[in-house]
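> Need coordinates for the below:
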Amino acid sequence: MDKKLLLKSHFHFIGIGGIGMSALAIGLLKKGCSVSGSDLVKNNETNKLEKLGAVIFTSQVRQNIEFVTSKFTNRLINFVVSSAIKPENEEFSYCKEKNLSIKHRSEILAMLMRTYTALAIAGSHGKTSTSTFLSTILELCTRNSSSITGGIIPIYNSNCHLENTKYLVAEVDESDGTINKYKSDIGIINNIDFDHCDHFSNLSEVISSFKSFAKNSKKLLLNFDCETSRKNFYSNCKWSNSTAKNVAYAIIPTEINSKYTIGKYYENGNFISNLNIPIPGLHNLSNITAAIAASRMIGVDFKEIKKNLKYLKLPKKRFEFRGQIDERNLYDDYAHHPNEIKETIKLGRLFIEQKNNNEFQKNRLVALFQPHRYSRVKQFNKEFAEELSKADVIYVTSIYGAGEGNEDKITSKIITDLIYKKNKNVSYINNYYEVSKNFYELTQKGDLILNMGAGDCHNFWSILNEKNN
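Purely as a prediction, here's the structure:
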């Protein structure tokens, strides 16, 4: 779609409040389009969109579509959906009934990417963090970069920063198979894991999906430390945190603690510099290495990159410190896959180890987990139990279904029963209101509480504050 046609267009988003859909809506508003959208609940994203001029509906009924088609008669109207929108959704079904123009969210992002030198971040884990680190580096080093991501980037305090720039950092989603829509100048694959069992049957199908993404990337940047990527993809541009040999970019860590990471940076096997990075965790170091590598691939001066590393911050909901209540520290993390939980608990341990100098009172790592999707729990219940059992105390809530049916009657009990075989300090708690109600009985002073999941679990801090006030 050319610029003139874009300015004559109106976009209505069915489910506009989601972190990915709202980013696209903001981007289109900044491009001069008119935008409307619906969601059942208002949130920070819908409030932001209203301030930018979007029309927001808090229902999803056919009357919304009738209003849009009658109000914007002088514009080319497109109705935008994500794969989360079910066929029986009243707005969606009415659009199909009336043969209106329906676009998948991937088509909108692909359209926007075509107008930039696009750096697309893909992978099973760490996409939002890598996008955040790359966006920060390019913003500070080039002042010529835009971003559309699935998380809130601290430097912009937004999930979308779309301007008339040369570069665009775009987080691309593999969960529904639409990753083949994206064409990029540099395609980055963080890692590949079996997930999204509602769409993929096995790892081979996931790999096949990423291969279509790789084929559409002019240059491909791969994680050498991911065995699946290493065995199934080829590129001259690889990064590593375990070796400086046979890779283009490497940061070999020499110290990782709860405050920072120190490492030696290499290019093509040659030592370049020591780096002090203000982000802890080996998984975060991998994401930062990818961001540095992508920046170097487009010619950003290394000295500029090194100078600006001190400004790197994690995106929201990625080991995000939410506050302290009566000497209990609460962190939020988006971890919802066993491997993500593994890395998040490992990172939490760094904080616990630093504090455990008092032999009479050992601080505990308390895992509070809301499982996300019945299909994921069914597929990975053993892996969830294995990783969660490594916390000192574990509380598991009911499953956040994310619109899935539950024909197999899957419950969180399948996880808690397996955890109990490894760690007796596990309990099922129905919801976050119950956790809040019994907060002081469930926790103790000195606890580091890791609240993990991809559903509505991140409202816990608000629920807890309401109770305490």
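> When you work out contacts or count neighbours from here on, use the C-alpha atoms and nothing else.
Noted.
> So in the protein, which helix runs the longest?
Ranked by residue count under DSSP state H, the longest helix found in the chain is helix 338-355.
> list the helices and strands it packs on?
Helix 338-355 is packed against strand 365-369, helix 374-388, strand 448-452, with contacts defined by 3 or more CA pairs under 8 Å, 6 or more residues apart in numbering; DSSP states H and E.
> so what secondary structure elements neighbour the longest one?
Under the contact criterion of 3+ CA pairs under 8 Å, 6+ apart, the helices and strands touching helix 374-388 comprise helix 338-355, helix 413-420.
> Ok, the first one next?
Judged by 3+ CA pairs under 8 Å, 6+ apart, strand 365-369 is in contact with helix 338-355, strand 393-396, strand 448-452.
> Give the buried residues for the shortest one.
For strand 393-396, a neighbour-count test (16 or more other CA atoms under 10 Å) marks 393-396 as buried.
> Let's see this one next, to set against the first:
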Amino acid sequence: MIIPPPPEIIPAEKLGHVHFVGIGGAGLSGIARIMLARGMTVSGSDVKDSPTLTALRALGATVYVGHDPSHLDGVDTVVVSTAIKENNPEVVEARRRGLLLYSRASALSAVMDGRRVAAVSGAHGKTTTSSMLAVALQHCGADPSFAIGGNFNDTGTNAHDGTGDIFVVEADESDRAFLQYSPEVAVITNVDPDHLDMYESREDYHRAFDAFADRIVPGGVLVACIDDPGARRVAEAARARGIDVRTYGESPEADVRVDNVQLHPLSSTFDLVVDGRRVGSVDVHVAGRHYTLNAAAAFTAGLGLGFPSAQLREGLSSYTGTRRRFEYKGSAGDIRVYDDYGHHPTEMVATLRAARSAAGDGRVVVCFRPLRHTRTKFFHKELGEALGLADEVVVMDPTGDDPIPGVTGALIVPHIPLPAERIVYERSWSAAPVRVAERVRPGDLVLTLGAPDVALIGPEVLELVGGRDDADAGAGDNDQDIRG
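Below is the predicted model:
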């Protein structure tokens, strides 16, 4: 559900009692945390209970499981998740009562009012880059507020109301939300068309990033990855319009250049060269070449905010990651399990390359749950091609939006460039962990990939492989699996 921005954003503290419809989501839960920290009255509802709802209750929110018009008694402002439908009973009641309706973006704008905003956008890497920037700024002695799309590994939270004047926000383009922000520093990690159900065309998607660059306040700076053709095009056009632009990447043309990259199983080391001068190295404790670019983006944004190079680099080296970004989930014997949110083909390729590096001499066994039927419809070929980087693949059906007739995981299977016996399409949720476990053998790395609920399969796989004799490992290698 798309709610247009109000003619004027009211500062958060003047919104009264705020009720969140879909409060358990990554975006709304973070805003609710910040409002609670400011002493505001917060309530919310979601379709099912979760650890996120438990945490919000502990912070003082009134949280309901299920949606009901009575939940709006005493409410002044209603914030609605994009995933909520027009006929939601609380939305219908809010309109009937004439309550102020805010989208996630408008609510974020309200809590960011009066702050120096650093907004991180891009098709991929937003969560990691924005969380890296927040950690780096904290190391510099700042106490920035932040709202990101994933929980920090060390704190388990996705938002913080800081005492400083900087607000780091993950600027989501999926529903054009990022076009409501006015950042001092704007980051574009890449421009790789996605969410084509929300945009008229790939060209329309690209134009939205041009409009985002134009939202930068006077005197601000655009930070863009010169290695990505889409981000580079936006940067060049922005510079031609008089916007201050700083580029980063491995290209010799980058203002902040990533050099001498060394990839390790669980970390990456690289040097930073700023305007032709080597300033030092960074050791980030997350695996994968793409994370070196995320760190460079955070570093460049930190420079744009006026912080010193040495402290920013030290801060990045202390970063420990966010949940569901190649997150280690545990091991059983010689089998390790990781989980990752990657759901777009480009993200999946980057994650699978990192998994391949971390696996060493072992194989990579993937359980993939597509996120959104619409994405599966538009990108099933590319999703399959990305999964070809694994050794064994279990494909599940998509989730996360309304079903589309004929759009299932079976669309992806024919495009996976692996032998048929290395692929299984599993329709049953309860059977998926079994199908993964029967395919793994000692030394393998298991990766659960895609939609949020696929993360639940990893612990079940560990339990299954932990209770068997190693002689049973790999029993699925001879299965006659279906490819559609």
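> Mind putting the helices and strands packed on helix 374-388 of structure 1 into a markdown table with distance to Ser201 of structure 1 and mean neighbour count?
Shown next, in a markdown table, are these (distance: least, CA to CA, whole Å; neighbours: other CA atoms under 10 Å):
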| stretch | distance to Ser201 of structure 1 | mean neighbour count |
| --- | --- | --- |
| helix 338-355 | 17 | 18 |
| helix 413-420 | 21 | 19 |
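> Tabulate those in JSON lines, adding columns for distance to Leu285 of structure 1.
Formatted as JSON lines, these follow (distance: least, CA to CA, whole Å):
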{"stretch": "helix 338-355", "distance to Leu285 of structure 1": "12"}
{"stretch": "helix 413-420", "distance to Leu285 of structure 1": "30"}
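> looking at those helices, which is closest to Arg364 of structure 1?
helix 338-355 (7.0 Å; CA to CA).
> what about the closest one, distance to the chain center?
Its chain's average C-alpha position is 18 Å from that of helix 338-355 of structure 1, according to CA atoms, centre = their mean, to the nearest Å.
> Setting the sequence-adjacent residues aside, check what's closest to the equivalent of Gly455 of structure 1 over in structure 2.
Under the alignment (TM-score structural alignment), Gly455 of structure 1 maps onto Pro452 of structure 2. Among residues not flanking Pro452 of structure 2 along the chain, Tyr341 sits closest, at 6.8 Å (CA to CA, 6 or more residues apart in numbering).
> what do we get in structure 1 for that neighbour?
In structure 1, Tyr341 of structure 2 lands on Tyr334 (TM-score structural alignment).
> and if you look at Leu59 of structure 2?
Leu59 of structure 2 maps onto Leu52 in structure 1, with residues paired by TM-score structural alignment.
> mind checking how far the alignment partner in structure 1 of Ser430 of structure 2 is from Pro371 of structure 1?
Matched by TM-score structural alignment, Ser430 of structure 2 corresponds to Tyr433 in structure 1. Distance from Tyr433 of structure 1 to Pro371 of structure 1, counting by CA to CA, to the nearest Å: 16 Å.
> So between the two, which is more surrounded?
Legend: neighbour count by other CA atoms under 10 Å for Tyr433 of structure 1 and Pro371, higher for Pro371 (27 against 14).
> got a list of contacts for stretch 191-206 of structure 1?
Stretch 191-206 of structure 1 is touched from outside by 123-125, 175-177, 207, 222-223, 226, 228-229, 337, 375-376, 379, with contacts defined as CA atoms under 8 Å, 6 or more residues apart in numbering.
> If any of those residues are buried, give me the PyMOL selection for them.
Of the contacts of stretch 191-206 of structure 1, the buried ones go into a single PyMOL selection, burial set by 16+ other CA under 10 Å:
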select buried, resi 123+124+125+175+176+177+207+222+223+229+337+375+376
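> neighbours of Asn157 of structure 1, just the number please.
Neighbourhood size, Asn157 of structure 1 [other CA under 10 Å]: 12.
> Check Val377 of structure 1 too.
Neighbour count for Val377 of structure 1, taken as other CA under 10 Å: 23.
> residues contacting it?
Applying CA under 8 Å, 6+ apart, we find Val377 of structure 1 in contact with 371, 384, 410, 412, 415.
> Aligned counterpart of the fourth one in structure 2, please.
For Ser412 of structure 1, the aligned residue in structure 2 is Gly409 (criterion: TM-score structural alignment).
> doesn't Met396 make contact with that match?
Yes - using CA atoms under 8 Å, Gly409 of structure 2 is in contact with Met396, at 5.5 Å.
> Now do the shared contacts for the two.
Between them, Gly409 of structure 2 and Met396 share the contacting residues 370, 425, judged by CA under 8 Å, 6+ apart.
> need the contact list for the residue nearest to Arg116 of structure 2 when sequence neighbours are not counted.
Beyond its immediate neighbours in the sequence, the residue positioned closest to Arg116 of structure 2 (CA to CA, 6+ apart) is Ile166, lying 4.6 Å away. By CA under 8 Å, 6+ apart, Ile166 of structure 2 lies in contact with 115-118, 143-145.
> Check Arg336 of structure 2 too.
Arg336 of structure 2 touches 328-330, 443-446, counting by CA under 8 Å, 6+ apart.
> Do I have it right that Ala410 of structure 2 meets Val424?
No - when contacts are counted by CA under 8 Å, Ala410 of structure 2 is not listed as touching Val424 (9.5 Å).
> in the stretch 101-250 of structure 2, which spans are helices?
104-112, 126-139, 202-213, 229-240 (DSSP state H, counting those that start in this stretch).
> so which of those helices is the most packed in?
Across the helices of the stretch 101-250 of structure 2, averaging neighbours per residue (mean count of other CA atoms under 10 Å) puts helix 126-139 on top, at a mean of 26.
> Give me the helices and strands touching that one, please.
Helix 126-139 of structure 2 packs on strand 116-121, strand 166-170, helix 289-304, helix 309-317, going by 3+ CA pairs under 8 Å, 6+ apart.
> The same query, at a cut-off of 7 Å, please.
Contacts defined by 3 or more CA pairs under 7 Å, 6 or more residues apart in numbering; DSSP states H and E place helix 126-139 of structure 2 against strand 166-170, helix 289-304, helix 309-317.
> can the ones you listed go into JSON lines with extra columns for distance to Tyr181 of structure 2?
Formatted as JSON lines, these follow (distance: least, CA to CA, whole Å):
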{"stretch": "strand 166-170", "distance to Tyr181 of structure 2": "9"}
{"stretch": "helix 289-304", "distance to Tyr181 of structure 2": "16"}
{"stretch": "helix 309-317", "distance to Tyr181 of structure 2": "25"}
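> which stretch among these comes nearest Pro417 of structure 2?
Pro417 of structure 2 sits nearest to helix 289-304 of all those, at 23.3 Å, using CA to CA.
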